[in-house]
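Trainee: Quick one, structure for this:
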Amino acid sequence: METVILRKDALKKIRQFSKTKYENEEKEVIGFLIGFFREEEIEITDIIIPEQTGDRTYVEVEEEVSLVNALIKSNKKGTNEVCVGYFHSHPGYRAFLSAIDIETQVYWQKVNPRNIALVYDPIHSEVKAFRVEEVEDAFREITVSIKIEN
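Mentor: Down below sits the predicted model:
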């Protein structure tokens, strides 16, 4: 099983965005995870925060153009970073995949089977990474190991 390497700077951005949005508006947040697919690792180096709409228990991206533009800009710098998945918050509910999150992750894994979902709970300071697998005509979450590094 692969390991997710989550860079401290990327985690700090996720924490700040999630905490600020919850404290000011009591809303979930969503964003794209940027980094690299390595042989046995997925490295998350940064995040992209798109325009979004939602409430305390639901969030969705309004447009994905920001992801494309950010990746084009990144590639012009020669970093060759790609989108490795998405993150969202569950304020006060712990880090898990809801039924809607599982459906969303099924889509992301159709785009690339290595894409991950990262869930952060700003109240409990809990972060977990997930994939989904099909079991008897249904899908279930699989927790992916995370290492936080500089």
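
Trainee: switch to C-alpha atoms for all contacts and neighbour counts from now on
Mentor: Noted.

Trainee: gap between the residue nearest the centre of the chain and residue 129?
Mentor: To find the centre residue of the chain, average its C-alpha atoms and take the closest one (C-alpha atoms, centre = their mean): that gives residue 87, at 2.0 Å. Taken as C-alpha to C-alpha, to the nearest Å, the spacing of residue 87 relative to residue 129 amounts to 9 Å.

Trainee: What segments of this protein are strands?
Mentor: 3-7, 30-37, 41-48, 52-54, 59-61, 82-89, 116-121, 126-135, 138-149 (DSSP state E).

Trainee: now the longest one: how far from the chain's centre is it?
Mentor: By that I understand strand 138-149. The chain centre lies 11 Å from the centre of strand 138-149; the measure is C-alpha atoms, centre = their mean, to the nearest Å.

Trainee: before we move on, what about the first one?
Mentor: Averaging C-alpha coordinates over strand 3-7 and over its chain gives two centres that are 12 Å apart (C-alpha atoms, centre = their mean).

Trainee: Please provide the structure for the following sequence as well, for comparison with the first:
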Amino acid sequence: MALAWRVGLVLCVLLVADCAGGPSSTATMTDGTPTTILTTAPIPTDNSTPTNETPTTGDPAYGTEFVSVSKLENGSRAETWPDNKTARFENLSEPRKEVFRDALDGRVTFGPDEENPFAFSDSDRPELVRYEGEWYFVRVAIV
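Mentor: Next up, the predicted model:
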């Protein structure tokens, strides 16, 4: 049984080595079974040096807020939301209406020095908005 287990292990190593696509060498087990052993990692062909650093240009500054809007597929879920967290679009302030409309087209970003009408820290901001007969969830994320 131990031999069958070793053969299975060798086959797994062969499979992994073959999938890795790297250079390999052949060795022979003590029982005469040939096996392939991966000896080195693949070498990059673009002559660049790999780095673990991520680029910082374009990264949002600490305190940046993102507003996004997504349609609630099951409108009946709105009934379970507290009344102070829901609003009708026509009852929103003009700045909130503008941000909501912009967020329908894509995420809206506010830098740390800009004022967000749906501010992350605003406990009174609506989370659900009724717009043109549909409920929308207003998500605010912060970095």
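
Trainee: Send over the TM-score of the superposed chains.
Mentor: Comparing the chains after superposition, counting by TM-score structural alignment, normalised by the length of structure 2, produces a TM-score of 0.22; 59 aligned residues with a C-alpha RMSD of 5.1 Å.

Trainee: Pick the most deeply packed of the strands of structure 1.
Mentor: strand 116-121 (a mean of 26; mean count of other C-alpha atoms under 10 Å).

Trainee: Residue for residue, what is the longest helix structure 1 has?
Mentor: When secondary structure is assigned using DSSP state H, the longest helix within structure 1 turns out to be helix 8-25.

Trainee: Against which helices or strands is it packed?
Mentor: In terms of contacts (3 or more C-alpha pairs under 8 Å, 6 or more residues apart in numbering; DSSP states H and E), helix 8-25 of structure 1 is packed against strand 41-48, strand 116-121.

Trainee: helices or strands up against the first one?
Mentor: In other words, strand 41-48 of structure 1. Using 3+ C-alpha pairs under 8 Å, 6+ apart as the contact criterion, the elements in contact with strand 41-48 of structure 1 are strand 3-7, helix 8-25, strand 30-37, helix 65-76.

Trainee: Identify each buried residue in the longest one, please.
Mentor: It refers to helix 8-25 of structure 1. Applying a neighbour-count criterion of 16 or more other C-alpha atoms under 10 Å, the buried positions in helix 8-25 of structure 1 are 8, 9, 10, 11, 14, 15, 17, 18, 19, 21, 22.

Trainee: returning to what we had before: now the helices and strands packed on strand 41-48 of structure 1 as a markdown table including distance to residue 103 of structure 1?
Mentor: Supplementary listing: these in a markdown table, determined by distance: least, C-alpha to C-alpha, whole Å:
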| stretch | distance to residue 103 of structure 1 |
| --- | --- |
| strand 3-7 | 21 |
| helix 8-25 | 22 |
| strand 30-37 | 15 |
| helix 65-76 | 21 |
